[in-house]
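Engineer: Next comes the sequence, and after it the predicted model I'd like to discuss.
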Amino acid sequence: MAASPAAIAEDAERATVAAGCFWGVEHLYRKHFADKGLYDARVGYIGGDLSNPSYKAVCSGNTGHAEATLLIYDPSRLTYTQLLEFFYRMHDPTTANQQGPDRGTQYRSGIFYHSTEQERIARDVTRRANEQWWGGKIVTEILPVKQWWDAEDYHQLYLTKNPYGYECPSHYLRTFPDLK
C-alpha cells in the first residue's frame, strides 16, 4: 500500500519509468521492493502534450503520453541502478510502442530521469543491458522528466484491488545473469 506522507523521508528520491500497461509495472515493483526501500508507486501519464490527460485520451494515442510508474524510494536502501536493472528484467524493451498484445505509443518503453546523475546511470544500465541481455535491440527512450499526471484513482493499486485483472503477458521477471 502507499506510504503516508509522514512515512516518506525527506531524502526520498523519485524514479519514473514506462514499460507498457502501468498496472503490471506498478504491481511488480511493489511486490519486489515493498520491504526493500520502496515507499510508494503511483501510476500516471508522462511525456505528452495534453494538460491533465485522462485514460481515455491517452489510450487514443493522440496525446503523446506514456502510461508510466512513479517510484518513490529510500536511496539508502534501494538504488536507482537496482530499479533500472529490474525495469529491464520485467518487460520487453525491444518493441517500439508495444508490450505483448498492447499496442500504441502509450505502451512505449521509457526512462524519465530526474537529474543528470540519473541520466548517467540510465544510459549506463541501458548500454549494459543492451549488450548483455537484449542483443543490441533496446528501443527504450531516455528523456528528462517533465510534467507528471496521476492516473485516475481506479488505476492506482489496480491489481491489488483486482487480483484477477488484466496483466500484460510481457510483464514478468526474467532470470538474466547480473549485469557486469
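Structural biologist: Right, received. Where do you want to start? Residues are numbered from 1 along each chain as shown.
Engineer: Please count neighbours and contacts with C-alpha atoms only from this point.
Structural biologist: Noted.
Engineer: Please enumerate the strands of this protein.
Structural biologist: 13-19, 38-46, 66-73, 98-99, 102-103, 109-113, 141-144, 148-150 (DSSP state E).
Engineer: how about those, which one is nearest residue 157?
Structural biologist: Taking C-alpha to C-alpha, strand 38-46 is the member of the strands of the chain nearest to residue 157, at 8.0 Å.
Engineer: Next, the angle strand 109-113 makes with that closest one.
Structural biologist: Here strand 38-46 points in a direction 110 degrees away from that of strand 109-113 (axes from the mean of the first three to the mean of the last three C-alpha atoms, to 10 degrees).
Engineer: Between strand 66-73 and strand 38-46, find me the angle.
Structural biologist: When the same axes, to 10 degrees is applied, the directions of strand 38-46 and strand 66-73 differ by 160 degrees.
Engineer: and strand 38-46, what does it pack onto?
Structural biologist: Helices and strands touching strand 38-46, by 3 or more C-alpha pairs under 8 Å, 6 or more residues apart in numbering; DSSP states H and E, are helix 22-33, strand 66-73, strand 148-150.
Engineer: got another, please set it beside the one above:
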Amino acid sequence: MRALAIALALSACSVAGAAERMVLAPVPAIDAPLKAGPMATAVFAGGCFWGVEGVFERIKGVVSVRSGYAGGPRNLAIYDVVGSGMTGHAEAVEIRYDPAVVSYGTLMRVFFSVAHDPTQLNRQGPDTGSQYRSTIFAQNPDQARLTRAYVAQLTAARTWPGRIVTTLESGKSFYPAENYHQNYLRANPLQPYIIYNDLPKVAGLKERFPQLWSDKPAA
C-alpha cells in the first residue's frame, strides 16, 4: 500500500496543494490549564504515522513522540498485519508532553489543523483502510471530555465543508511500531512519499503555529 501511495503521490499531489488544504482550527473553548506536574501522554491517529510524528516532534513542550499502533490487540500490532485493515488498529503516535508548557487542547488544535484532514473517512491522502482512520485515543476521562467538547465546537463552527469523522476511543493500549518506523521522516527526508505527503504538514506547523515551533525535534 505504501509503495503504491508513493506512485500516486508523485502523479497526483503537490507540496503547495497539500498545504492549501490545511485549515486553521479555532482555539479550544475548553482546555486543561497549563500547570506543573508529571509528563502527560496523548495518543492520536491521523493517517500514516510518519507525518504525524514529524509534526508533533516539533512542538515546544513535547518531550518524545513514538509511532505505533492503537485500537487492537498486542499480538497483532505488527506492521504487515495491521496493513490488512482487519486488526482494529490504527497507525498512531504516542506524544509525551510537559503540561506546564503545552496543553492538551493545543495538541488537539495542531492535530486538526495541520497533522491530518479530519473529514476523510478511513483514509488519509493516498492511504486507505481503517488503519488510517482519524481517531483520538483518550488516555483518561478528562481527555475524553475535552475531546468531545472540541469536536462539538469544530462541528458547530462548520470549520470544514465536510463532516468531521474523527472518532474517540478510550481504554485502548498503544504499542510501539518497529524500530525502522521511528523518526522516519527525519531519516528519509528525500523519499517521495515524505516530500509530497508529510513535509507540507511540518511546514504547515511552522507557518501556522510559529509560537509552538521548536527548531530541535523531540527525542
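Structural biologist: On my side now, so go ahead. Every value quoted in this text rests on a predicted model; they were computed, and no experiment measured them.
Engineer: And the TM-score between them?
Structural biologist: Once superposed, the chains reach a TM-score of 0.84 (TM-score structural alignment, normalised by the length of structure 1), with 165 aligned residues with a C-alpha RMSD of 2.1 Å.
Engineer: quick one on the thing from earlier: any chance of the helices and strands packed on strand 38-46 of structure 1 in a markdown table, plus distance to residue 46 of structure 1 and mean neighbour count?
Structural biologist: Formatted as a markdown table, those follow (distance: least, C-alpha to C-alpha, whole Å; neighbours: other C-alpha atoms under 10 Å):
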| stretch | distance to residue 46 of structure 1 | mean neighbour count |
| --- | --- | --- |
| helix 22-33 | 12 | 21 |
| strand 66-73 | 5 | 26 |
| strand 148-150 | 5 | 19 |
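Engineer: Among the ones you listed, which comes closest to residue 16 of structure 1?
Structural biologist: Per C-alpha to C-alpha, nearest to residue 16 of structure 1 of those: strand 66-73, 4.5 Å.
Engineer: Mean distance of that closest one to its aligned residues in structure 2, please.
Structural biologist: Mean deviation of strand 66-73 of structure 1 relative to structure 2 after superposition (mean C-alpha distance after the TM-score superposition for structure 1): 0.2 Å.
Engineer: in structure 2, what residues pair with that strand?
Structural biologist: Aligning strand 66-73 of structure 1 against structure 2 (TM-score structural alignment) gives residues 90-97.
Engineer: what about the longest helix seen in structure 1, distance to the chain center?
Structural biologist: In structure 1, taking DSSP state H as the definition, the longest helix is helix 116-132. Mean-position distance between helix 116-132 of structure 1 and its chain equals 15 Å (C-alpha atoms, centre = their mean, to the nearest Å).
Engineer: buried residues in that helix?
Structural biologist: Neighbour-count burial for helix 116-132 of structure 1, counted by 16 or more other C-alpha atoms under 10 Å, picks out 118, 119, 121, 122, 125, 126, 128, 129, 130.
Engineer: returning to that earlier point: just send the strands of structure 1 back as TSV, with distance to residue 26 of structure 1 too.
Structural biologist: Shown next, in TSV, are the strands of structure 1 (distance: least, C-alpha to C-alpha, whole Å):
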stretch	distance to residue 26 of structure 1
strand 13-19	10
strand 38-46	6
strand 66-73	6
strand 98-99	15
strand 102-103	16
strand 109-113	14
strand 141-144	19
strand 148-150	13
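Engineer: quick one: which of those is nearest residue 27 of structure 1?
Structural biologist: Short answer: strand 38-46, nearest of the strands of structure 1 by C-alpha to C-alpha, at 8.5 Å.
Engineer: got a list of contacts for that closest one?
Structural biologist: Here strand 38-46 of structure 1 makes contact (C-alpha atoms under 8 Å, 6 or more residues apart in numbering) with 1-3, 7-8, 22-23, 26, 29-30, 53, 58, 65-74, 78, 145-152, 155-156.
Engineer: So for residue 132 of structure 2, what's the nearest residue that isn't a sequence neighbour?
Structural biologist: Excluding the flanking residues, the one nearest residue 132 of structure 2 by C-alpha to C-alpha, 6 or more residues apart in numbering is residue 47, at 4.1 Å.
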